[in-house]
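> next come a sequence and a model predicted from it.
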Amino acid sequence: MSIQFQPTALVGAIALALGFTSSVHAAEQKIAKASLDTIVVTAARSEQNIKDVPARISIIEPKIIEQSPIAQFSDLLRSEAAINVVQLGGYGQQTSIFMRGTDSDHTLVLRDGVRLNNEASGATSLNFLDTTDIKQIEVLKGPASVLYGTNAIGGVVQIISKTPQKSAAFITAEVGEHNTYKSLIGADFAENDLFAQVRGQRLESNGTKISDHQDAIASNYDQKGFSAKVGLEKAHYGFSLDYSENEGTSVYQGFDWASDSYVNKAHTFENNITTLKAYAQLNPSLRADARISQFKDRLEQLKSFEITEYTANEYELMFKQQLGSKQNVNVGVTHKDLETETNKPLSSFAQQLDTTGYYIQHQYQCDRLNTQIGYRLEDHDKYGSHEVGQAGVRYHFNPTFSVYSNIGTAFKAPTVNDLYYGSSSNPHLKPEESISYEIGFDQQLNNTWSFGASIYRTDINNLIDYAAVSPWNLDNISKARMQGAEAFMHWAQDDYFFKTSYHYVKATNEKTDTELLRRPRQTLSISAGLENAQYGLSATVIAKSKAKDWDTTQSTPGYATVDLHSYWNVNPNIKLFSNIQNVGDVNYKAAYDGSVDGVYYINGGRLASLGVTVKY
């Protein structure tokens, strides 16, 4: 298909849509009030009011997620100032996230509690995740290994999927520049405590150039997926069975040292998640939750004939005991068995590792004081036992002002590839270990203004890196330190809103006294607009300072981008929406590609799009 968009035409469409609206509702003030009572689950593995969490946690809400089905998962994270998203090009290209200055594999990504980090490589295939069935995204900043084990040094990003609340069906289509389109179809059923859901989606894009070398070509991408869910929710017991799959092909160019040239490459991917959950209220004060899940991740390099397959099976049982009206204790055990296999012409290998974690967490909650303290023992096939702990407290001086502080240790186990794959592997690697400190406050002035700030420090020992001497293999050679601060301010009145967040971090290798790569010192995010039940128009500005890349002679310059979003609910059954990502078509540099001629990966440029949703 051939689709051409001009900015003036798109702006005209937005104006036309807004011109037909006739009524205004004071919805944003209601949203501001509701945010004080937002329920989150990531910080405690059970429902908890966000204002009581003794840590910094932010929510990417449904209204943000629903702005654009075309938006990639990484696009949804960009407005979070504490996260630096590094995407090597546009759709389907390699993507990493650096939370609070920690490494790209120090952030744990979950979907309803299921780990999406491929523990063969330690990273998450963020560029291959589908955004079709997301209720909200919870971003927990700071260590979380007590509850979740390895990888959670910098924090946790958890995808909370939707559960049907009523019977309905919908069709959505969005088309945009670069011959990009996405179509969705779904149906929900909810009646008498039973629910069921089915979703299907397809995305295609001709893509954009992913580097700034003179012979770069556009790198296309296609993706399709399916998901289904069924369950029962009773007051004293319930269960759910959830399945999702996603597959596609990504084309890209890379520098080849053997031929000293750029070559066209491609890989196909396939991932699926199966999750069975059940809960039972055993008595008025004791609840049991159980989960069995499987995550499969398959990546095939079409040009180099390399296939990597990863399977993780998880089994979890948790008990929550209420101790009177103000205290509770969570006790749980999680077992994982990991299987990974890489087939390639010269050095194929297969490995299996098992790990079991035992954790306990105590919470105290009253009108003014909220505390949380936990301990975890992790037993790993390769590195043996490992212990971590965490403690946090939040004190409410009054209903609108509170301060919090926490301290916690965390760890990241060496990946299977670190231990066994390739000439640089080292089977004697130790886990990376961290300790973090944080203090902050939150202030809700009234129904319109809220703000908060925090400062933190994270020290990481046994950082895994390449040795500086022969044979230059991986080793626990570095110590890193991240020192930072963040602040936010929100304002909302009637239909209008304004929110901004700022993050500063200095991330250094303490052994060499040098800055760590791909960590911009400063990030600023600003969003403003008007929204109500019938229409909305908003803009988001994201600005980042420069960052070091590869060595002292290479760096990625700072940049700023502007996104525009609008929607119009024509009637209860039809919604029109439009988006312009990166209005100015700013071709900012994302990362140095390591070539001899100083070429950089660049972002995907502007993407203007229009869409419609028809609901029944």
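Perfect, thanks for sending it. Just so it is clear, the structure is predicted and the values come from calculations on it, not from any experiment.

> when you work out contacts or count neighbours from here on, use the C-alpha atoms and nothing else.
Fine.

> chain center to the longest helix seen in the chain: distance?
In the chain, with assignment by DSSP state H, the single longest helix is helix 7-19. Here helix 7-19 shows a centroid-to-chain-centroid distance of 32 Å under the convention Cα atoms, centre = their mean, to the nearest Å.

> against which helices or strands is it packed?
strand 559-571, strand 574-581, strand 607-615 (3 or more Cα pairs under 8 Å, 6 or more residues apart in numbering; DSSP states H and E).

> tell me which residues of it come out buried.
Across helix 7-19, burial judged by 16 or more other Cα atoms under 10 Å covers L10, V11, A13, I14, A17, L18.

> which helix or which strand is home to the closest residue to H106 other than its chain neighbours?
Distances taken as Cα to Cα, 6 or more residues apart in numbering place N151 nearest to H106, at 4.7 Å, with adjacent residues excluded. Assessed by DSSP states H and E, N151 sits outside every helix and strand.

> comparison target, given below:
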Amino acid sequence: MKVLPFAGLVGLASLGSQAQVPLTASPPSVDTVVVTATRSMRPDAATLREAIVITRADLENAGTQSLADILLRRAGVEIRGTGGPGQPVGLMMRGAGTAQTLILIDGIRAGSATVGTTSIENIPIELIERIEIVKGPLSSLYGSDAIGGVVQIFTRGKSVPHLFVSAGYGEDSDGRVAAGVTGADQNNSFSLSAGGRKVDAPSATNARSFCHDEDRDPYKNAFAEAKYSRKLWQGETIAVNTFYSRGKTHFDGCPDDLGNRHDDLNDQSIFGAGITSSTEFYPGWTSRLSYGFGQDEIETTGAFTSNFRTRQNQITWINEFVTSPGGVALIGLEGLRQEVSSNSAFTQDHRDIGSIFGGVNETWQNQRLEASLRYDRDDQFGNRTTGSFSYGVPWQGVGLVSTTYGEGFRAPTFFDLYGPASDFYQPNPDLRPERSKSVEFSVRANPGSAWGWKATYFDNQIEDLITYDFATMSSQNVARARIKGVEASVNGTYWGVRIRGNLTVQRPEDEDTGYRLQGRAKQFGTVDLSRDFGDWTTGLSVLGSGDRFDSRNESEASRLPGYAVVDARVRYRFDKRWAVDVIATNLLDKRYETSVGYDAPRRGVFLKVTFDAF
């Protein structure tokens, strides 16, 4: 007998009173392996800089429609949107700015060196196999940009034969298709997938925007990825990969000099390709040599025309050594060349960075130690040395207690340094990198505990913030910020109901003015509930946020009220291969903004059919 799914959703609300019901668990497996936290493959339970892991199954079950929505539902993560599908999105972790979080795709830097951000709005969830999120400064392993943390996206691919096809349709003629295949034998594996999306989205702006136009702002996206790896002989593997995503987004252009309005278009593409050779010289010593190429290009047409392209060539050599049954050490060399081009002249169009870094991860007598150190030589601003240190001990009967000190920095963008001059902007080649110091204290559940949980206090100080100075009409190192806060998360199962929740309370302050940092809320969090009823799976999630100011001086006109958004989802599996999903977003049709003049998406319903053959 089938159980009606929406009846199951209603029943979720009554479970809190069932105190006599036994508790069971569904926290992440203790065998989960992560690479982002230490740049080496380590069990998540063996790292002090915890990595949040989002698997393909999590993406399928979440009922969210974009990468931004997935990230937003994790502790410490905020999103500033500018409208609907394809419109620019800003990612902030623990109060750090959009340009202060490093985003990697299959290990390749994916951002723009002209403006310093990554267009995550053009990375569809259909392209993603797995995501790892590590919060806090990680420049001691990755160099520039890793002040708020690192988000690494792994594109589709499995180590077993697999075929998938999905198609969906929803509100605003939102159509999506995706398909892919993977294969493997004893020595070879490959992956190939592609897809696209087309949606006739409503206007991204509202009447509070000077550029508002009532027309619609359609969005189109096409993407593909391919991977191949071969085991050449015992201990030697070579792998190649590539990915591509292109988005075409219409937006409301501001009136030109004659007062005419235009329907502007952003045509943006992200491309990456890499090759990696992994060699085990002898047991306990593994060497990885890799080359990666990343390109971000955006062309804007309409009232004004512009074109910006970033190319990043990076070569990395990492040697990893097993130092003890629970310990690993690594040393690496890295070279990065960043090049920009544009229809506007830059006084300098490239820079080279050479780096050496090392790290240790040790366990002895139940104590844990992690440390890393990196030296960067940038031909634009000179030298930068950053370090990180973590120490953890077990708390009998409770969990693991740890403390972390970390340093980060962000190099100025090419636009800040060498961008085209105008009557309103002058580049500043004397800018220094932004730099940060962070302290963190945390306690988390022991691996294999009935419930997974973690609580963290963080204190991040950022100096030499790069901001626009109206007096000089250029960017200057004039600001300081301090972000202090507490975040807590929990996940487990209660009488068959999977429960995941998190809450962040923070104080993101501009220390020069005493005002709150632009676009940050003081508190935000999510709760997600889901349960299986035979072949049916139902889910309900609530996302809440306090108010924020879309200005640097907390002007009342820029105040954006807090909000709560409810989403619901239902999945029905015909058999092991076929599934149908119905997803309702913003179920209560809440009207809210995360940036002044840009409405968040209204209520929508999406239907998706998926075929999976394993």
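That came in fine, so what should we check first? The model shown is predicted, which means the values in this text are computed figures rather than measured ones.

> TM-score for this pair?
TM-score of the superposed chains, computed with TM-score structural alignment, normalised by the length of structure 2, equals 0.90; 586 aligned residues with a Cα RMSD of 2.5 Å.

> hang on, the earlier thing: looking at the helices and strands packed on helix 7-19 of structure 1, which is buried most?
strand 574-581 (a mean of 22; mean count of other Cα atoms under 10 Å).

> quick one: name whatever helix or strand follows that strand.
Assigned by DSSP H and E, the successor of strand 574-581 of structure 1 is strand 589-592.

> show me what that following strand is packed against.
strand 83-87, strand 551-556, strand 600-602.

> and the strands in the stretch 351-500 of structure 1?
For the stretch 351-500 of structure 1, the strands defined by DSSP state E, counting those that start in this stretch occupy 369-380, 384-398, 401-412, 432-444, 449-466, 474-493, 496-509.

> which parts of the fifth one are buried?
Going by neighbour count (16+ other Cα under 10 Å), the buried part of strand 449-466 of structure 1 is 449-464, 466.

> again with the longest one
With burial defined by 16+ other Cα under 10 Å, the residues of strand 474-493 of structure 1 counted as buried are 474-476, 478-493.

> centre of the chain to that strand, how far?
With Cα atoms, centre = their mean, you get 16 Å for strand 474-493 of structure 1.

> same deal with the fifth one?
Remark: strand 449-466 of structure 1 is offset 17 Å from the chain centroid, using Cα atoms, centre = their mean.

> what range in structure 2 matches it?
Under the alignment (TM-score structural alignment), strand 449-466 of structure 1 falls on residues 451-468 in structure 2.

> export the helices and strands packed on strand 589-592 of structure 1 as a markdown table, with columns for mean neighbour count and distance to Q294 of structure 1.
Shown next, in a markdown table, are these (neighbours: other Cα atoms under 10 Å; distance: least, Cα to Cα, whole Å):
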| stretch | mean neighbour count | distance to Q294 of structure 1 |
| --- | --- | --- |
| strand 83-87 | 23 | 27 |
| strand 551-556 | 14 | 38 |
| strand 600-602 | 24 | 34 |
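
> now do T553 of structure 1 against D256 of structure 1, distance only.
Computed as Cα to Cα, to the nearest Å, the T553 of structure 1 to D256 of structure 1 distance reads 22 Å.

> check Y395 of structure 1 too.
Taken as Cα to Cα, the span from Y395 of structure 1 to D256 of structure 1 is 56 Å.

> likewise S425 of structure 1?
22 Å.

> same deal with P557 of structure 1?
25 Å.

> ok, the residue nearest the centre of structure 1 - contacts?
Per Cα atoms, centre = their mean, the C-alpha nearest to the average position across structure 1 is that of V157, at 4.3 Å. Taking Cα atoms under 8 Å, 6 or more residues apart in numbering as the criterion, V157 of structure 1 is in contact with T107, L108, V109, L110, I137, E138, V139, L140.

> neighbour-wise, which of these leads?
Highest neighbour count within the contacts of V157 of structure 1: T107, with 32 neighbours (other Cα atoms under 10 Å).

> tell me the residue in structure 2 aligned with that residue.
Match for T107 of structure 1 (TM-score structural alignment): T101.

> so its match makes contact with M93?
Yes. In this structure, T101 of structure 2 is within contact of M93 by Cα atoms under 8 Å, at 7.2 Å.

> shared neighbours of the two, anything?
Common neighbours of T101 of structure 2 and M93 (Cα under 8 Å, 6+ apart) are G148, G149.

> ok, the closest residue in space to P508 of structure 2 that isn't next to it in sequence - contacts?
Spatial nearest neighbour of P508 of structure 2, excluding adjacent residues (Cα to Cα, 6+ apart): I483 at 4.3 Å. Neighbouring residues of I483 of structure 2 by Cα under 8 Å, 6+ apart: R94, G95, A96, F458, D459, N460, Q461, Q506, R507, P508, E509.

> out of the helices and strands packed on strand 589-592 of structure 1, nearest to S46 of structure 1?
strand 83-87 (24.5 Å; Cα to Cα).

> what residues in structure 2 pair up with the closest one?
By TM-score structural alignment, strand 83-87 of structure 1 lines up with residues 77-81 in structure 2.

> as TSV, the contacts of V157 of structure 1 with distance to D379 of structure 1 would be great.
Shown next, in TSV, are the contacts of V157 of structure 1 (distance: Cα to Cα, whole Å):
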residue	distance to D379 of structure 1
T107	21
L108	19
V109	21
L110	21
I137	30
E138	28
V139	27
L140	25
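
> tell me the two of these that are most distant?
Top of the distance list for the contacts of V157 of structure 1 (Cα to Cα): T107 and I137, 14.0 Å.

> excluding chain neighbours, give the residue nearest to S436 of structure 1 in space.
Nearest non-adjacent residue to S436 of structure 1 (Cα to Cα, 6+ apart): T458, at 4.3 Å.
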